[in-house]
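>>> Generate a structure from the sequence data that follows.
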Amino acid sequence: MTPPSPAPKLELPPLSLYIHVPWCVRKCPYCDFNSHEQKGPLPEDEYVDALLDDFRHDLPYVQKRDISTIFIGGGTPSLLSAGAYQRLLTGLDAMAAFASDIEITLEANPGTAEREKFADYAHAGINRLSLGIQSFDPQQLQQLGRIHDEHDAARAIEYAHNAGFRRLNLDIMYGLQAQATEAAMSDLQQAIAAEPEHISWYQLTIEPNTVFYKQPPPLPPEDTLIEIQDSGLALLSQHGFARYEVSAFARPGGQARHNVNYWRFGDYLGIGAGAHGKITQRSRQRILRMHKRRQPGHYLQAAAAAKKQAQNQNPGNLLNRYPYLADAGPIETDQLALEFVLNALRLREGFTHEQFEQRTGLPFSVIGKQVDSLQQRQLLSVDGNHISTTDTGYQFLNTVLEAFV
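Predicted structure coming up:
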């Protein structure tokens, strides 16, 4: 009798860092992120201190890896000063080495106060900017609750180029209120004309716990949405933007490395109010999920308590207390395969048997039947050990993913 094959061993993937800044000027009616309207002066210095201390408590999870990418999201991260980011990035680099080619992305709004900081952000070490344009149509911007207009959007892009940001992403929505195909294409054409290396082009969706969920806007009918998507995909391809993920389009070399690491089921630490992390613990052969305290006030209270403890006790003992955590625990084995596939099949490149086993610690056979069935239905393409969606499978990705649930 042939002995059973040994269980695959988890390998340490690349490590990224997500930093959450929870404040914004005004909450948009479609937003379901952990963002809170700014009331009074921002506790900038206090928050940077907390972020650095939060990361210090997470250092055991670094496991001798360089930080390959950093993404600063929100909220509106560009509310913080360039000096705050200079201090933050310097402090982080002193605790855990940055990769020599590290990608550091900052989300920014096109408002006047934010764009005037762009050159200083570049000087602080941020080398990729993601602008939340959403639309160039003044009426749509107003309906979306954005605090900028179409002129602010154009000037922000100009400022970003002038500040030296060669790595630039523009966020553009479609399927907006009563939006016709021509209007959606006008937004996309203006984004392309701005010559970014990356465009995130995605449909407006109505999420629970948002104003739009309680008061739904009149959205385009399904046939219009299909026409918008088909026209937009053709337009982006015509101008050299390759679709490498469901809503992500890049010119050669312009992929968002931070997001690609997510989708490849890489590791990432999350610091800041409400930040999430996913970490491989090779010594324990498990993958851990971590959620930080969601409310900014509670997060800063945890920082104050940690500081007080450090003054009264041996700081080394704090490494096992993790005061910023709201919740942490291993991903259950029966969920690992699903989580991997939910991420990896969003990428056009797909994945290999080896990548599945190294990132999950599971044998490929646990998803083998589903892969075979989807291949027979011509929704998945299997080339040796490489699996990816067919064009039809990518068009009906939800159907593909449901097969693994």
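>>> make it CA atoms for all contacts and neighbour counts henceforth
Will do.
>>> Tell me which residues touch residue 352, please.
385, 386, 387 (C-alpha atoms under 8 Å, 6 or more residues apart in numbering).
>>> Would you list the buried entries among those?
Neighbour-count burial (16 or more other C-alpha atoms under 10 Å) applied to the contacts of residue 352 gives residue 387.
>>> Include secondary structure when you put the contacts of residue 352 into a markdown table, please.
As requested, these are arranged in a markdown table below (DSSP: H, G, I helix; E, B strand; the rest coil):
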| residue | secondary structure |
| --- | --- |
| 385 | coil |
| 386 | strand |
| 387 | strand |
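>>> And the contacts of residue 352, which is closest to residue 18?
Set against residue 18, the nearest of those by C-alpha to C-alpha is residue 387 (28.6 Å).
>>> The stretch 151-300 of the chain: strands as residue ranges?
168-174, 198-203, 242-245, 248-250, 267-271, 276-281, 286-292 (DSSP state E, counting those that start in this stretch).
>>> Quick check, central residue of the protein?
residue 259 (5.5 Å; C-alpha atoms, centre = their mean).
>>> what's the distance between that residue and residue 294?
Here residue 259 is placed at a distance of 22 Å from residue 294 (C-alpha to C-alpha, to the nearest Å).
>>> I'd like to know how far residue 112 sits from residue 25.
In terms of C-alpha to C-alpha, residue 112 sits 13 Å off from residue 25.
>>> I have a second one here; can you model it like the first so I can compare?
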Amino acid sequence: MNVQPLTQHRPGDGAAAQFSSAPPLSLYVHLPWCVRKCPYCDFNSHVAGAALPQAAYIDALLRDLEADLPLVWGRPVISVFLGGGTPSLFEPDAIDRLLSELRARLPVLAGAEITLEANPGTLDTGRLAGFREAGVNRLSLGVQSFDDACLKALGRIHDAAAARRAVQVARACGFERLNLDLMFGLPGQDVDQALRDLDTALAAEPGHLSWYQLTLEPNTVFYSHPPPLPAPERMEAIYEAGLARLAAAGYSRYEVSAYARPGHGCQHNVNYWQFGDYLGIGAGAHGKLTLPDGIVRLAKYRQPATYMARASAGQAVAERRRLDHDERVFEFLLNALRLVDGFTWRQFGERTGASLGAVRPRLQEAARQGLVTVDAHGARATSRGFDLLDSVLECFLPTSVDA
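This next block holds a predicted model:
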């Protein structure tokens, strides 16, 4: 595909930003309903009623996409991610229709990664087989824990037996690309419990593990009524021992909380972290696109009923804003420094349209603090910087970036 160079000039940017090509494009589809809202969840999710409006919602998704198509016309899609909420609440026939209609409107590459997020409490053999037949080729299971007491504390609808069964059935249904979401630092959890969880996940031999600490996010039940979490020294012990176990089992850490065997990294998320482009359709979905007049972010209406009404009228966009110079630089670093390999200078220039002068002094200061490594090819966080990533990113807040 030939992509025309994109140029931008904005007062205060200095020289016009030069984009030699558009970055890879992904598609995110938000399916916002779940059985029950978990007390730690700050995602745009809503408790499902007696019956999901599956057909009507897919109609709205397609109208939403059609309104966005002029922004990406002709660009191939490298990955599709069905997130939520709990997308596995949708019937396999609905997912089949959705994916077929998406392919009719977008040039989704052959062999593109198609991910579905799923809750073990919503799955059985028939549903998983149906999702696989519909074209889903990567499954992300929200296990969170294999301990019944921890699952109850987290408000999950499944138990440990359901989690183990979901992994086994997913394998039997042909899901070779499998991710398990697993948390540590759970209410009342000790070191042995956390490592037993991790060992159970490793024994299942998924290609990918998302292993991360429970955090108390604003606007959640846990934030308003904090549960008893492990002390910091216990968290540190879990973390250090867990890293050793993951490495010994052959899982390479390639992002802050992502670990994979060779060839099993999440292509969709890597595109986010490398500041690629993505369309976002669905209630509350966000998108980031490189356009002739710069990089824009789009956000869709959050409430499902409002979204469906607006999308059906071709007006699903609730907010559209163009990133200024400092925002482009900061958002690139916010994502790229999450990757173990960091970024190259070429990637920085191509994805931000900014000069190295915009970040060099700040990178040098972070390097002096031992937080990043800078060489002739690019930059990446050190081991210490990875553990103190918020401190690294503070160096590049928009108010601090040298334009």
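>>> Highest mean neighbour count out of the strands of the stretch 151-300 of the first structure?
Looking across these with neighbours counted as mean count of other C-alpha atoms under 10 Å, the highest average goes to strand 267-271: a mean of 26.
>>> So what touches it?
Counting by C-alpha under 8 Å, 6+ apart, 13-20, 51, 54-55, 58, 261-262, 276-280, 290-292 sit against strand 267-271 of the first structure.
>>> now swap in stretch 193-203 of the second structure and tell me
145-147, 180, 182, 184-185, 238, 241-242, 245-246, 249.
>>> which residues in the first structure does that stretch match up with?
Using TM-score structural alignment, stretch 193-203 of the second structure corresponds to residues 183-193 of the first structure.
>>> Average offset of the matching stretch relative to the second structure?
Here stretch 183-193 of the first structure, set against the second structure after superposition, deviates by a mean of 0.4 Å using mean C-alpha distance after the TM-score superposition for the first structure.
>>> Name the residues of that stretch that are buried.
183, 184, 185, 187, 188, 191, 192.
>>> got it, and stretch 136-153 of the second structure?
Neighbour counts using 16+ other C-alpha under 10 Å place 136-147, 150-151 of stretch 136-153 of the second structure among the buried residues.
>>> count of residues packed around the residue in the second structure that residue 326 of the first structure lines up against?
Matched by TM-score structural alignment, residue 326 of the first structure corresponds to residue 318 in the second structure. By other C-alpha atoms under 10 Å, the residues close to residue 318 of the second structure number 13.
>>> Give me the packing partners of the helix or strand containing residue 319 of the second structure, helices and strands only.
For residue 319 of the second structure, the host element (DSSP states H and E) is strand 317-322. In terms of contacts (3 or more C-alpha pairs under 8 Å, 6 or more residues apart in numbering; DSSP states H and E), strand 317-322 of the second structure is packed against strand 294-300.
>>> can you pull out the helices in the stretch 151-300 of the second structure?
In the stretch 151-300 of the second structure, the segments counted as helices under DSSP state H, counting those that start in this stretch are 160-172, 191-203, 221-224, 232-248, 267-273.
>>> can you redo those as CSV with distance to residue 114 of the second structure?
Converted to CSV, those look like this (distance: least, C-alpha to C-alpha, whole Å):
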stretch, distance to residue 114 of the second structure
helix 160-172, 15
helix 191-203, 22
helix 221-224, 32
helix 232-248, 25
helix 267-273, 9
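>>> Which of these sits closest to residue 255 of the second structure?
Comparing those by C-alpha to C-alpha, helix 267-273 comes nearest, at 8.7 Å.
>>> The closest one against the first structure, how far on average?
Per aligned residue, helix 267-273 of the second structure averages 0.2 Å (mean C-alpha distance after the TM-score superposition for the first structure).
>>> what span of the first structure lines up against that helix?
Under TM-score structural alignment, the match for helix 267-273 of the second structure is residues 257-263.
>>> For the matching stretch, which outside residues touch it?
Residues contacting stretch 257-263 of the first structure (C-alpha under 8 Å, 6+ apart): 14, 16, 69, 70, 71, 103, 267, 268, 343, 344, 346, 347.
>>> try 10 Å
13-18, 68-71, 102-105, 244-245, 248, 265-268, 278, 339-347, 350 (C-alpha atoms under 10 Å, 6 or more residues apart in numbering).
>>> Repeat that for stretch 228-243 of the second structure.
Outside stretch 228-243 of the second structure, the residues touching it (C-alpha under 10 Å, 6+ apart) are 184-196, 198-199, 211-216, 222, 245, 248, 251-253, 259.
>>> what's it aligned against in the first structure?
Under TM-score structural alignment, the match for stretch 228-243 of the second structure is residues 218-233.
>>> Kindly report the same for stretch 139-146 of the second structure.
Under TM-score structural alignment, the match for stretch 139-146 of the second structure is residues 129-136.
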